[in-house]
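> sequence first, then the predicted structure:
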Amino acid sequence: MRVQILIADDDPHIRELLRLNLITEGYLPFEAEDGEQALHILEKEAIHLAIVDVMMPEKNGWELCQEIRSYYDIPVILLTAKGALEDKAKGFSSGTDDYIVKPFEPEELLFRIKALLRRYRMVSAELIRLHQTQIDRRSYEVKINQESISIPLKEFELLAQLASYPGRIFTREELVQLVWGTDYKGDNRTVDVHIKRVRERFKPLTDDFTITTVRGLGYKLEVTEK
């Protein structure tokens, strides 16, 4: 089955540029000129990745990204003319996996598409495989080379959340909501403390992945190329 990619952008020239490049690479593109049209395509087609422009009529890219993240387990690339740090923070808070600022080189976008598809294939709904590291969300168990690793619950949930979307940046606020819940009364520093513990726990055991601090934004888990 060919990989099916959604292009959601109100600029027909951008859609044509992306369509031609995607077809050349063997992908099957679907086009939407606004957010609502994009949702209709997502409901009808088995889309594997979405390229979403931020400034669209009917439903903007941030809103569309949030809806995709709520109902579909696919990678999202936000495509926008906005390059300021606060705009990127808003994009990653909306759930995007990657962020490309216009104007862009089509080759760079294709590289990022391939990287995201490769990362997502390493992750299933319940069992996450990062080379020799396995994270089982059903049993709350981490194994490295088939050896079980003891890990506190919140550290496990934090690791599993980051590992479920390799390469995606999560803000501290987003991680607090996802791991500790919306009614958590503490501050965001608890995320930093738990990230530090996870790093210290796994660094001597494996080089399958690293948790990277993205200054001004948050954290992301990166799978080591092997």
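Everything's here; your move.
> only C-alpha atoms from now on, for both contacts and neighbour counts.
Fine.
> mind listing what's buried in the helix or strand that contains residue 112?
Secondary-structure element containing residue 112, defined by DSSP states H and E: helix 106-121. Neighbour-count burial for helix 106-121, with 16 or more other C-alpha atoms under 10 Å as criterion, is recorded at 109, 112, 113, 116, 119, 120.
> now the first one: how far from residue 159?
Translated: residue 109. 28 Å (C-alpha to C-alpha, to the nearest Å).
> ok, residue 49 touching residue 4?
Yes - in this structure residue 49 lies within contact range of residue 4 using C-alpha atoms under 8 Å: 7.0 Å.
> higher neighbour count, these two?
residue 49 (22 against 18; other C-alpha atoms under 10 Å).
> helices along this protein, start to end?
Taking DSSP state H as the test, the helices found in the chain are 12-24, 35-44, 61-71, 85-93, 106-121, 153-163, 172-175, 189-202.
> indicate which one of the ones you listed is closest to residue 221.
Relative to residue 221, the nearest member of the helices of the chain by C-alpha to C-alpha is helix 153-163, separated by 5.6 Å.
> try this one side by side with the last:
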Amino acid sequence: MEKRDHWNSVYATKSEETVSWFQNDAQPSLDLILTHRDAAARGIVDIGAGTSRLVDRLLDNGVEDVTLLDLSDRSFDVVRDRLIGRDVQPTFVVQDVTDWRPARTSGVWHDRAAFHFLTNRASQDAYLSALKLATTPGSIVIMATFAEDGPERCSGLPVQRYSSEALSARVGPSFQPLETRKVGHRTPGGVTQSFQYSVFEAV
């Protein structure tokens, strides 16, 4: 409940476009997902979706089977309001990913900056258990974390920074690395944060 209270407080007190992780274009996540459209057609789950506009951009591009997972119900109030009038709506799941047991598998697992908040091995293992349950051979996994030279904290919380090699080792041999990208994210406050994006295929 402490984690849920923290994130509900963040989304209750800060506007969508002022949080440090805000992106209007949802890049490079959008391009990485659209590169794997066949997998995306089997469904996308966005972990730690918050108020991200990735779902808007996916719907704009005809990708309609989207599940959003976040432990903050307040963040989803923002998304629901923003998507009013859309013919297609995502599925909303209010759940801590470390407690989640997905009812279905997805072709794409996307996570921009959720995993790096898990700083102990037990919570990381619980996340990876959910990941394995939600994917099948051929599923694409896109994970973005702060890079080794990225911030040590975000939203007042400590994070675990990764190189692409360290993340691949932590995810384990069930997921074959396909691509990595180093990305500088410019926050609304004008600060550049160093991210690394890794793409894997479930084997």
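Happy to help now that I have it. All of these numbers come straight from a predicted model, not from anything done at the bench.
> can you pull the TM-score for these?
The TM-score (TM-score structural alignment, normalised by the length of the second structure) is 0.38; 109 aligned residues with a C-alpha RMSD of 4.4 Å.
> let me have the helices of the first structure in a markdown table, adding distance to residue 133 of the first structure as columns.
Formatted as a markdown table, the helices of the first structure follow (distance: least, C-alpha to C-alpha, whole Å):
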| stretch | distance to residue 133 of the first structure |
| --- | --- |
| helix 12-24 | 33 |
| helix 35-44 | 32 |
| helix 61-71 | 25 |
| helix 85-93 | 26 |
| helix 106-121 | 14 |
| helix 153-163 | 11 |
| helix 172-175 | 22 |
| helix 189-202 | 10 |
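> how about the strands in the second structure?
Under the criterion DSSP state E, the second structure contains strands at 44-47, 66-70, 91-94, 108-112, 140-146, 153-154, 157-158, 175-186, 192-202.
> Throw those into TSV and include mean neighbour count and distance to residue 2 of the second structure, thanks.
As requested, the strands of the second structure are arranged in TSV below (neighbours: other C-alpha atoms under 10 Å; distance: least, C-alpha to C-alpha, whole Å):
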stretch	mean neighbour count	distance to residue 2 of the second structure
strand 44-47	25	19
strand 66-70	22	14
strand 91-94	16	15
strand 108-112	24	21
strand 140-146	25	22
strand 153-154	14	16
strand 157-158	12	12
strand 175-186	16	28
strand 192-202	21	26
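> among the ones you listed, which is nearest residue 11 of the second structure?
Distances from residue 11 of the second structure to each of the strands of the second structure were compared using C-alpha to C-alpha; the minimum, 11.9 Å, belongs to strand 66-70.
> quick one on the thing from earlier: farthest pair within the buried residues of helix 106-121 of the first structure?
The distance between the two most remote of the buried residues of helix 106-121 of the first structure (C-alpha to C-alpha) is 16.5 Å, for 109 and 120.
> helices along the second structure, start to end?
In chain order, the second structure shows helices spanning 2-13, 29-35, 37-40, 54-60, 73-82, 121-134, 164-171, with DSSP H as the criterion.
> relative to residue 202 of the second structure, which of the ones you listed is closest?
Of the helices of the second structure, nearest to residue 202 of the second structure by C-alpha to C-alpha is helix 121-134, at 8.5 Å.
> tell me the angle of that closest one relative to strand 192-202?
50 degrees (axes from the mean of the first three to the mean of the last three C-alpha atoms, to 10 degrees).
> what are the buried residues along helix 121-134 of the second structure?
Judged by neighbour count using 16+ other C-alpha under 10 Å, the buried positions of helix 121-134 of the second structure are 123, 124, 126, 127, 128, 129, 130, 131, 132, 134.
> before we move on, the earlier item: just put the helices of the second structure in CSV and tack on distance to residue 46 of the second structure.
Compiled in CSV, the helices of the second structure are given as follows (distance: least, C-alpha to C-alpha, whole Å):
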stretch, distance to residue 46 of the second structure
helix 2-13, 17
helix 29-35, 10
helix 37-40, 11
helix 54-60, 8
helix 73-82, 13
helix 121-134, 11
helix 164-171, 17
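> just so I know, which of the ones you listed lies nearest residue 186 of the second structure?
helix 29-35 (15.0 Å).
> what packs against the closest one?
Using 3 or more C-alpha pairs under 8 Å, 6 or more residues apart in numbering; DSSP states H and E as the contact criterion, the secondary-structure elements in contact with helix 29-35 of the second structure are helix 54-60, strand 108-112, strand 140-146.
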